[in-house]
Every structure is written in C-alpha cells, then in structure tokens.
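Novice: generate a structure from the sequence data that follows.
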Amino acid sequence: MNNNAQNATLVVVDMQAKLAPAMSEYTHLRAQVQLLLSASHCLDIHCVVTEQYPEGLGPTDAQLKIGNANYITKTTFSAAQHKDFEQALGSHQHIYLCGMESHVCVYFTAMDLLAKGYTVSVIADAVCSRKQENKQWALLQLRQAGVQVCSAETAIFGWMHSCEHPQFKEVLALIK
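Specialist: The predicted structure is shown next:
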C-alpha cells in the first residue's frame, strides 16, 4: 500500500447527524472518523467532507471537529460525479474514504475513483451502514474490484511511515 501522506486525501463521506439514528454502529464510527480527522490534522493530510442533500439530511455531525477541509454538497451517490469533487482532491492520488453508508455513497465514490485511476483505500472500521451485512458485502465487493481495505490505524501509521516521524508521539497519543 502506497501511503505517502503528501499524496493522500482523507474523504469523510456524509457524516450527517440526521442519518445517525439509522446506523448500526454510529457511535463507534464517529469515534473512528474523529481519530482520522485528528491524525490528518496533525500530519497535514488534505481533507474533503461531503454532505448528501443537506437541505433534507442536515449538516455534518457537529460533534466532529473537522478543521480545515473542503466541503462538497452533493445529490449524487458518488461524490466523484460531482463537478467540483476532483478539483477539491487537488493533485492527490491516494484517496482514503470513511463515513457512510458503506454500500451506497462510500461504495459508489470508491468505484468511480478507482475507474478514474486513483488509488483508493476504504477504512473498514470507519465506515458503516444501516445493516451490518450491507457493510460486509460492500467491503467484499470493493476488495474484489481492487480497492484497498484497511483499518484506521493502518492508514494513520502508513501516513507516518516510521516512528521517527516528527509527529509520531502526538499521533500515537491520539490512538492510545
């Protein structure tokens, strides 16, 4: 897995509080996404946040501390079909996806990015669906299609490459 932090973008997909009650593991998901956001901030990882139809589904969960990110408001299930999405990614070629739902917006975004030539990693412990089996099917299908599936810690440690990274202790404190 190529984890060059300078080439990475973390995409937080549709973490909207109005959707939370329907999700099977939202509390865990929010904690994992917050860990990724905090680590990406420490490591200066580029971040994009998507919101699916916020007029109906509301804004991104206010409990998440997003920091500096590009926001994309969308109505398509795949963020990659939004006209401004690729511009928001900048020149970064390795896209890390987290958020919800695994089998809809995360899935279609990952598949479209893969088709466009990006390296795509879906962070398995930082995605969820209303039903656990939908998440499992989505991760299986994504893996079979060539999307990398990893954990939040794998992504974070990969961004640093080594315990000699200048922010290693700061990021390690977030994980412990």
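Novice: only C-alpha atoms from now on, for both contacts and neighbour counts.
Specialist: Noted.
Novice: what are the buried residues along the strand of greatest length in the chain?
Specialist: For the chain, the strand with the greatest residue count under DSSP state E is strand 119-128. By neighbour count with 16 or more other Cα atoms under 10 Å, strand 119-128 contains the buried residues 119-128.
Novice: and for stretch 52-62?
Specialist: Buried residues in stretch 52-62, counted by 16+ other Cα under 10 Å: 52-54, 58-61.
Novice: let's compare: structure for the following, please.
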Amino acid sequence: MSGSIGRLSTEGSVLLLCDMQEKFRPNIFQFTNIVSNAARLLQASRVLGIPPIVTEQYPRGLGPTVPELGAGDLPAYDKTKFTMLTEEVKEELRALGSPKQAILCGIETQACIACTTFDLLESGVEVHIVADAVSSRSQTDRLFALSRLRQSGAFLTTTEAVLLQLVQDAKHPCFKEIQKLLVHPSPDTGLLAFFSSL
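Specialist: From the prediction side, this is the model:
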C-alpha cells in the first residue's frame, strides 16, 4: 500500500476487535475507556455495514470478551497466537472479499496488536490503529509499540477521526446515527506523552 494517504472507506474495510477480555480488566491501562471507544466503533460498524471480527486470547484462562463491548452476538475466534490472523480469521477475511483496510483496536499494543499489524501489512492490507482504543498493561509498552508500528507503516488515528472519515459528509444518510456516537468526546487515555515525543 505504499504511497497511500490512508483515507478510510466503508468499502473494503473490516473492524478488528482484539482480546478485550475479563481477566485483562484490572491490569490494562485505561481499560474502561479503551473498551468504551471500541464499543463506539463497533456500533458505527453496524450502522455503516463494516464487518467486525472479534478474537479472544486463550478464553479458558483469560475469560470471555467483556459485555460492555457490545459484541455478545458475534462469534469470538479463540487463539493462542499473538496475531489475530489465525486460520479461521483468514478464512473469514477471504469470505468477506479480502478487505484492503483494517481498523484495529484492543489489547495488548506491544503483543497482539503489533503482531496483527505486521501480518496485515505484510499481506498488503492497510492498517489503521485506533490509538485511543488500544492499550497495554504498561503505558511505556503502549506508547513505544505505537511508535514502532507507525515506523512500520501503520496509520495511527482516533475513535472520533475514524467515525468522521467513514461518513465524510454531513449529508451522508447515516450521519445522524454516527453523530449520536460523537455527542461526548473521547476520554483522555494518556496519549499526549506520545505526541509530545514525535
């Protein structure tokens, strides 16, 4: 995807929701806000017709996806790998027509988000990491991983930026529904330290 400016489109996009599970709740930096932002993206994907894919890392040990994500009606793909791209998920992506853009959120940034990003980039998929919808146990790991993934060619964005870029125009037929998701600005998830270092 060299030379791409990273303009998001509802056509050919997929929303990837990585491992937002119960056992991570007490340990992940800004967990509640990360899940809240991811939940808004999932709501928007339903409005705009963007297919979502959910994974769970070793759910027998780490528990199910948290209910507040709002993904209870979706199948969750079990995995032990750090990448989301298991054989089952690859099969699902092929069934969706091999999307060319992935909107990625979840945990942990330096592990599953990073490995998923590398695999997607290597397969020619443009990756948009929603910085205020990904996190780690350590803020240091989170911020250095975001910097590393940016170096590799992923686009860093925010929840609100994704929502607005997907509709493009206040005349979009779904704009009013998306606007409802923007009534409250996204909470501060501690990203200002990252941008002061750029």
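Novice: in the second structure, what range does the very next helix or strand once past the longest strand of the first structure match?
Specialist: Remark: after strand 119-128 of the first structure, the chain's next helix or strand is helix 132-145, criterion DSSP states H and E. Across the second structure, the stretch matching helix 132-145 of the first structure (TM-score structural alignment) is residues 139-152.
Novice: same deal with stretch 93-109 of the first structure?
Specialist: Using TM-score structural alignment, stretch 93-109 of the first structure pairs with 100-116 in the second structure.
Novice: and the angle for the lengthiest helix in the second structure with strand 126-135?
Specialist: Determined from DSSP state H, the single longest helix within the second structure is helix 31-48. Helix 31-48 of the second structure runs at 140 degrees relative to strand 126-135, counting by axes from the mean of the first three to the mean of the last three Cα atoms, to 10 degrees.
Novice: once aligned to the first structure, how far is whichever helix or strand comes after helix 31-48 of the second structure on average?
Specialist: With elements assigned by DSSP H and E, the helix or strand that comes after helix 31-48 of the second structure is strand 52-57. On superposition with the first structure, the mean distance recorded for strand 52-57 of the second structure (mean Cα distance after the TM-score superposition for the first structure) is 0.3 Å.
Novice: again with stretch 159-166 of the second structure
Specialist: Stretch 159-166 of the second structure sits 1.2 Å off on average (mean Cα distance after the TM-score superposition for the first structure).
Novice: about what we covered before: in the match of helix 132-145 of the first structure, what counts as buried?
Specialist: So for stretch 139-152 of the second structure, counting by 16+ other Cα under 10 Å, buried means 139, 141-143, 145-147, 149.
Novice: out of those residues, which comes closest to L156 of the second structure?
Specialist: Set against L156 of the second structure, the nearest of these by Cα to Cα is L146 (7.7 Å).
Novice: residues contacting that closest one?
Specialist: L146 of the second structure makes contacts with 109-110, 131, 156, as judged by Cα atoms under 8 Å, 6 or more residues apart in numbering.
Novice: so which of the residues you listed wins on neighbours?
Specialist: Using other Cα atoms under 10 Å as the neighbour test, the contacts of L146 of the second structure are led by T109, with 29 neighbours.
Novice: touching, that residue and D141? I think so.
Specialist: Yes - in this structure T109 of the second structure lies within contact range of D141 using Cα atoms under 8 Å: 7.3 Å.
Novice: quick one: map L16 of the second structure onto the first structure.
Specialist: Aligning on TM-score structural alignment places L16 of the second structure opposite V11 in the first structure.
Novice: nice, that's everything, thank you.
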